[in-house]
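Undergrad: One predicted model, sequence on top.
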Amino acid sequence: MLPDLDSIALFVKAAELHSLTRAAQAQSMGLAAASRRITLLEHRLKCTLFDRSHKGVALTPAGKTLLHHAKQMLIQLNQMHADLEEHGPGRRRTVRVQANTSAMAQYLPADLADFNLNYPDIAITVKERWSQQIVEALLLGEADVGIINGGGSLDGLDCQPYRSDHLAVVMRPDHPLAKHQDLYFDQVLDYPLVGLEHGASLMDLLASQAGLAQKAFKLKVQVQGFEAVCRMIEAGMGIGVLPEHAALAYRYGMNLEIRMLRNEWAKRQMLVCTARGREKSEQSVRLVQALSQVIDAGP
């Protein structure tokens, strides 16, 4: 008997989270029921999929083999559902977009509004996520178009340039660095930092650059979202590094100072991406073309 799809989805989630408990919560089921499903799956496949310990679960060699096939199966299933939805009565194609925080806080809303003026019959859903989460969603067929920052793995994706942004230092007017007009990241590392939570591509970039500078990365507090970062800076919890145009939205309301980072890596290229090898709808193709053409207009 072939394993059921719910058990396959639970297995993939447990493998990604390294925890059956968290996977059960994500799938809205009890831990006991989830454990029975995995045990039955192992029985049907006649192999052990996880090594279990008090720290969680780790894939066995057999589990790693199954994970590859299971992800491909779920990708095909999601694509099948998406394709069949188009045959429902009165349905119009919806383009599922996932975008990182930098794009959402700066350029994407206005660019999508311009696209909507030209193509009012195309419906768009937009979800804000971290860049690595967007890559995974594209590969799993959970999104049609993704907006990410370059720097991570792009395997399995077709990518076009989108907008670019420039990182800046955000601080209170009374901070010692406010007297400088030009700043470099090694100067910033001398002070406590307010940053985004783990998983943000911006934080990965800053941590790697701190390592190259051979200086400590003094994260004092981590929060979710650019506004929360600025609120913490306003309260005196430290300084932060954010995309310039995103920080400008909070500059006057919170009485903040903004100084551009002069490091070459501080200018980042955004990308508009789709999954390679998967059939793309006409609506998705139009959106990708429209977004990739705005780069000539400048940030």
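TA: Structure received. Note that this is a predicted model, so its numbers are computed, not measured. Residues are numbered from 1 along each chain as shown.

Undergrad: Could you use CA atoms for every contact and neighbour count after this?
TA: Noted.

Undergrad: buried stuff in stretch 83-99?
TA: Within stretch 83-99, the residues that qualify as buried are 93-99, counting by 16 or more other CA atoms under 10 Å.

Undergrad: Excluding its own residues, what touches the helix or strand hosting residue 292? List them.
TA: Using DSSP states H and E, residue 292 sits within helix 282-293. Applying CA atoms under 8 Å, 6 or more residues apart in numbering, the external contacts of helix 282-293 come out as 93-95, 111, 115, 122, 144-145, 160-163, 272-273.

Undergrad: Of these, which belong to helices?
TA: Residues of the contacts of helix 282-293 located in helices (DSSP state H): 111, 115.

Undergrad: Now distance to residue 279 too, for the contacts of helix 282-293, in TSV please.
TA: As requested, the contacts of helix 282-293 are exported to TSV (distance: CA to CA, whole Å):
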residue	distance to residue 279
93	14
94	15
95	13
111	24
115	22
122	18
144	10
145	12
160	17
161	21
162	21
163	25
272	16
273	14
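
Undergrad: Buried only: go through the contacts of helix 282-293 for me.
TA: If we count by 16+ other CA under 10 Å, the contacts of helix 282-293 have these buried: 93-95, 115, 122, 144-145, 160-163, 272-273.

Undergrad: another one to put next to it:
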Amino acid sequence: MRVDYLGLEAFVAIADTGSFQRAAEVLSLSQAALSHRLRKIEEDLGAALLIRSSREVSLTPAGQNLLPEARRLLKALQDTYEAARAGGKAQARRFAFACLPTIANGFLPPVLGALQVDRPDIAFDLLDIPVSRIVEAVRSGRAEFGLTIVSAELSDLRIRPLADEDYRLFMRHDHPLAARRSVTLEDVEALPMVRISSQSKNRQLLDIAFGQMRDRLRWQFEVQSATVAMRLVASGMALTILPESALAMAPVPLVSVPFEGVRLQRKLGVVSRRGVPISDDAAVLLHRIETEMLENFPRHLAVSSDPRSRPRG
């Protein structure tokens, strides 16, 4: 049987106010419309609920029995509706942003943790994906902004450069080069190396930086991800060249040593769509990220790259 919520609402309003006129005002109805709703529910129930005289409105025995249950039912319906509406608003506020996996694994968690303490109401989806997919996510609107490698080819997006990050040579703690303060490309040209696929933006930047020296290095292995490359390094099979921040993703503790005599860097920054403002919550997070990266990114890398700051095993 269909429940006549409008009729119940009319009945409860009349009973609570003691007047058709006041009940009609509460529900923003005409008295004729209110009377129609009451008459309809009485017909459905097969019993009169109210007795209306020239001076007052009183409840019939059927009305007295129905009133507390009608109030409970309407209250439960209102609570359910409000909860659903609150959930819908929270979901509408939820946003997504994209970030390089190397940054998402090391630099970002402390920033997000501090934000959660200050703004526990902010909810988001973090897309830790490669450069090409970050750009796609931002252009399509799936992500409000992206923390990525920035370059001139992204001119259709709004770009804010934030920090430069060095590429380093990654190796095991027991490797002969691990104790060096720096290395040259000549130091490693005879050693087995593992590199990332040519589809990787990091690989493309390194190929450009190496120039002709690229073909002199002993690229014995090629893999699809930095994590796999570091696993091969951990096994003692090879060395690899990765962004300094990748050390936070290492499956086991490794050592990273900077290069000298060659400039191996990537520029990190934020990209977003031109002419499209980001949401308020996304703007709060973005401000935190930009401030922390501008002020503390070099110090963060210095700590994470120091072997003494990482457990040995």
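TA: In hand now; what should we look at? Values in this document were obtained by computation on a predicted structure and should not be read as measured data.

Undergrad: After superposition, what is the TM-score?
TA: The TM-score (TM-score structural alignment, normalised by the length of structure 1) is 0.61; 212 aligned residues with a CA RMSD of 2.9 Å.

Undergrad: ranges for the helices of the stretch 101-250 of structure 2?
TA: 101-105, 108-118, 131-140, 185-188, 201-210, 226-234 (DSSP state H, counting those that start in this stretch).

Undergrad: Go through those and name the closest to residue 10 of structure 2.
TA: helix 108-118 (45.2 Å; CA to CA).

Undergrad: So the closest residue to residue 237 of structure 2 other than its chain neighbours versus residue 258 of structure 2, what's the distance?
TA: Of all residues not flanking residue 237 of structure 2 in the chain, residue 192 sits nearest, at 7.3 Å (CA to CA, 6 or more residues apart in numbering). Noted for residue 192 of structure 2: a distance of 18 Å to residue 258 of structure 2, by CA to CA, to the nearest Å.

Undergrad: Buried residues, the lengthiest helix in structure 1. List them.
TA: With secondary structure taken from DSSP H, structure 1 has its longest helix at helix 61-85. Within helix 61-85 of structure 1, the residues that count as buried by 16+ other CA under 10 Å are 63, 66-67, 70-71, 73-75, 78-79.

Undergrad: Any chance of TSV for these, columns distance to residue 242 of structure 1?
TA: Listed next are those as TSV, based on distance: CA to CA, whole Å:
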residue	distance to residue 242 of structure 1
63	40
66	40
67	36
70	38
71	34
73	39
74	36
75	34
78	35
79	36
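
Undergrad: Out of the residues you listed, give me the two with the largest separation.
TA: 63 and 79 (24.0 Å).

Undergrad: Mind listing what's buried along the lengthiest strand in structure 1?
TA: In structure 1, assigned by DSSP state E, the strand with the most residues is strand 157-171. Across strand 157-171 of structure 1, burial judged by 16+ other CA under 10 Å covers 157, 159-171.

Undergrad: Tell me how far residue 73 of structure 1 lies from residue 139 of structure 1.
TA: For residue 73 of structure 1, the distance to residue 139 of structure 1 - CA to CA - is 12 Å.

Undergrad: what sits against the closest residue in space to residue 219 of structure 1 that isn't next to it in sequence?
TA: Excluding the flanking residues, the one nearest residue 219 of structure 1 by CA to CA, 6+ apart is residue 193, at 4.8 Å. Residues near residue 193 of structure 1 by CA under 8 Å, 6+ apart: 217-221, 237-240.
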